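**Q** Can you look at this prediction? I've put the sequence above it.
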Amino acid sequence: MQFFPVLVVTQCFVTATWALVMIGGFLLSRVDDVPSE
């Protein structure tokens, strides 16, 4: 049970990182679709 908090923090960190990657990829794809003028 001593490692339970560590697992929770790790899971939250992984989820947050995955969300940032997905959002970043989405924004990059949106920027690529817009013609640069």
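**A** Yep, that arrived. Numbering: from 1, shown residues only.
**Q** use CA for all of it now, contacts and neighbours both
**A** Fine.
**Q** and the strand or helix carrying Thr17, what other elements does it pack with?
**A** Assigned by DSSP states H and E, Thr17 belongs to helix 4-33. Judged by 3 or more C-alpha pairs under 8 Å, 6 or more residues apart in numbering; DSSP states H and E, helix 4-33 is in contact with no other helix or strand.
**Q** Below is structure B, check it against A:
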Amino acid sequence: MTHTGAAGFGGGFALLIVLFILLVIIGASFGGYAV
């Protein structure tokens, strides 16, 4: 794995975590509290 590839993977992984957390929060607010 190249250094640029590792950096790109790290940035993509961090972005994926942020999106996942947002989905969990939205899912909890709409799905959990609505029901």
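**A** Structure received. The structure presented is a predicted model; accordingly, all values stated were derived computationally and were not measured.
**Q** So after superposing, what's the score?
**A** After superposition, the two chains reach a TM-score (TM-score structural alignment, normalised by the length of structure 2) of 0.81; 34 aligned residues with a C-alpha RMSD of 1.7 Å.
**Q** The helix holding Thr17 of structure 1: which residues count as buried?
**A** Neighbour counts over helix 4-33 of structure 1 (16 or more other C-alpha atoms under 10 Å) mark no residue as buried.
**Q** Centre of the chain to that helix, how far?
**A** The gap between where helix 4-33 of structure 1 is centred and where its chain is centred comes out at 1 Å by C-alpha atoms, centre = their mean, to the nearest Å.
**Q** To which residue of structure 1 is Leu16 of structure 2 aligned?
**A** By TM-score structural alignment, Leu16 of structure 2 lines up with Thr17 in structure 1.
**Q** how close does that match get to Val34 of structure 1?
**A** Using C-alpha to C-alpha, to the nearest Å, Thr17 of structure 1 is found at 26 Å from Val34 of structure 1.
**Q** and if you look at Phe3 of structure 1?
**A** Taking C-alpha to C-alpha as the criterion, Phe3 of structure 1 is separated from Val34 of structure 1 by 47 Å.
**Q** just Gln11 of structure 1 next, same as before
**A** As defined by C-alpha to C-alpha, Gln11 of structure 1 lies at a distance of 35 Å from Val34 of structure 1.
**Q** Quick check: stretch 4-22 of structure 1 compared with structure 2, mean distance?
**A** Here the mean offset of stretch 4-22 of structure 1 against structure 2 after fitting is 0.4 Å, by mean C-alpha distance after the TM-score superposition for structure 1.
**Q** Okay then, goodbye and thanks.
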